[in-house]
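K.L.:
Got a predicted structure plus its sequence, pasted below:
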Amino acid sequence: MLTNPYSGRAVVRVGIMMSVAIAVGGCVASPQQGGGVSDGSRPQPRNATYACEAGGSLRVESTRGAVRLTDPSGEVYELPAAPPNQTSRFGQDGMALVVEGGEALWMHAGKQPLTCRR
């Protein structure tokens, strides 16, 4: 008797992995010529300021493969692209910045995440 290797749990696992791959693939922005951060609808300027919901602003200077971020308290961080070949996600050492659709999400370990809009 032949058995189907894709039956039962294997089908569920493959389905879940495919769903995750499709969802993640839809979130990846295409690289822009000359560096910069992509917001998915319009080009990100080299320097952008985002107004944060909790007050203050987030300044982002984009370069090829990294950003220099100034948070609302005035702290400055250099964050490399993560992974290196994309233009909307940056992070290291408990810090992450995601820029998409004119919105920036700034996450820093031990602090409340900030949602900011351009």
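P.N.:
Arrived safely, thanks for sending. Numbering: from 1, shown residues only.
K.L.:
Only C-alpha atoms from now on, for both contacts and neighbour counts.
P.N.:
Fine.
K.L.:
What are the boundaries of the strands in this protein?
P.N.:
For the chain, applying DSSP state E gives strands covering 47-52, 57-63, 66-70, 76-80, 89-92, 95-100, 103-108, 114-117.
K.L.:
Of all the ones you listed, which one is nearest residue 9?
P.N.:
Checking the strands of the chain against residue 9 by Cα to Cα gives strand 89-92 as the closest, at 33.0 Å.
K.L.:
That closest one packs against which elements?
P.N.:
Where contact means 3 or more Cα pairs under 8 Å, 6 or more residues apart in numbering; DSSP states H and E, strand 89-92 is packed against strand 76-80, strand 95-100.
K.L.:
Quick check: buried residues in the shortest one?
P.N.:
Which is strand 76-80. 78-80 (16 or more other Cα atoms under 10 Å).
K.L.:
Against that first model, consider the following:
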Amino acid sequence: MMSGRQVRVSFVIPLLLAAGACVPEGGAPKAANAVPPVVSPAVPAPQQPAPPATKITTDLTAPRITTGTATYRCGNGGTITIQNLGTSLRVVGQEGAIEEFAASPANQSSRYQAVTHDAIVIDGREALVMKRGSTPQTCTR
């Protein structure tokens, strides 16, 4: 019995000592390799030009300009045609009624609201159409 406990303790103590040696007293981590790499002073390292800096600018305040027309089939069996004008939508309903929807808020391109408080949310190939006083319906391209 005693030899089994000695074997376990003999494995645990060196592991704890090794872990304690890795943690410095000041709290800063130790370097993994304190020896600097050997560089031959006779052969200079080849100089490569630095790649040009690429600056990516994303202006979230400007709406995306995507114009186009798509026809959507709705859950009630009807269809609507949506013309995307960039900052607004023109929607032609089943009966031929035309309604204008402005981006809401103005700096995005997925949520639109009409003066009548109707709203449309475009998400990929789907449009969620919300009419005042009726259940929202999903229309698909």
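P.N.:
Sure, I can see it. Bear in mind that the values here come from a model prediction, so they are computed numbers and not experimental data.
K.L.:
re the thing from before, could you dump the strands of structure 1 into TSV with distance to residue 12 of structure 1 added?
P.N.:
Formatted as TSV, the strands of structure 1 follow (distance: least, Cα to Cα, whole Å):
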stretch	distance to residue 12 of structure 1
strand 47-52	40
strand 57-63	41
strand 66-70	38
strand 76-80	35
strand 89-92	29
strand 95-100	30
strand 103-108	32
strand 114-117	34
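K.L.:
Out of the ones you listed, flag the one nearest residue 27 of structure 1.
P.N.:
Among those, strand 95-100 comes nearest to residue 27 of structure 1, with 8.7 Å by Cα to Cα.
K.L.:
which of the residues in that closest one are buried?
P.N.:
By 16+ other Cα under 10 Å, the buried positions in strand 95-100 of structure 1 come out as 96-100.
K.L.:
any idea which of those residues is closest to residue 69 of structure 1?
P.N.:
Proximity of the buried residues of strand 95-100 of structure 1 to residue 69 of structure 1 (Cα to Cα) peaks at residue 97, which lies at 8.8 Å.
K.L.:
about what we covered before: could the buried residues of strand 95-100 of structure 1 be laid out in TSV, adding distance to residue 51 of structure 1?
P.N.:
Formatted as TSV, the buried residues of strand 95-100 of structure 1 follow (distance: Cα to Cα, whole Å):
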residue	distance to residue 51 of structure 1
96	17
97	15
98	15
99	13
100	14
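K.L.:
re the thing from before, tell me which of the helices and strands packed on strand 89-92 of structure 1 lies nearest to residue 25 of structure 1.
P.N.:
Closest to residue 25 of structure 1 of these, according to Cα to Cα: strand 95-100, at 14.0 Å.
K.L.:
just checking, what packs against that closest one?
P.N.:
Where contact means 3+ Cα pairs under 8 Å, 6+ apart, strand 95-100 of structure 1 is packed against strand 89-92, strand 103-108.
K.L.:
Provide the aligned range in structure 2 for it.
P.N.:
The aligned range for strand 95-100 of structure 1 in structure 2 is 118-123, by TM-score structural alignment.
K.L.:
quick revisit: deepest in the core, which of the helices and strands packed on strand 95-100 of structure 1 is it.
P.N.:
Comparing these by mean neighbour count (mean count of other Cα atoms under 10 Å), strand 89-92 ranks first with a mean of 21.
K.L.:
Any idea how far that one is from the middle of the chain?
P.N.:
Computed by Cα atoms, centre = their mean, to the nearest Å, the chain-centroid distance of strand 89-92 of structure 1 equals 7 Å.
K.L.:
who's in contact with it?
P.N.:
Outside of strand 89-92 of structure 1, the residues within contact range by Cα atoms under 8 Å, 6 or more residues apart in numbering are 66-67, 79-83, 96-99.
K.L.:
closest to residue 19 of structure 1 among those residues?
P.N.:
Using Cα to Cα, residue 83 comes nearest to residue 19 of structure 1 of the contacts of strand 89-92 of structure 1, at 20.4 Å.
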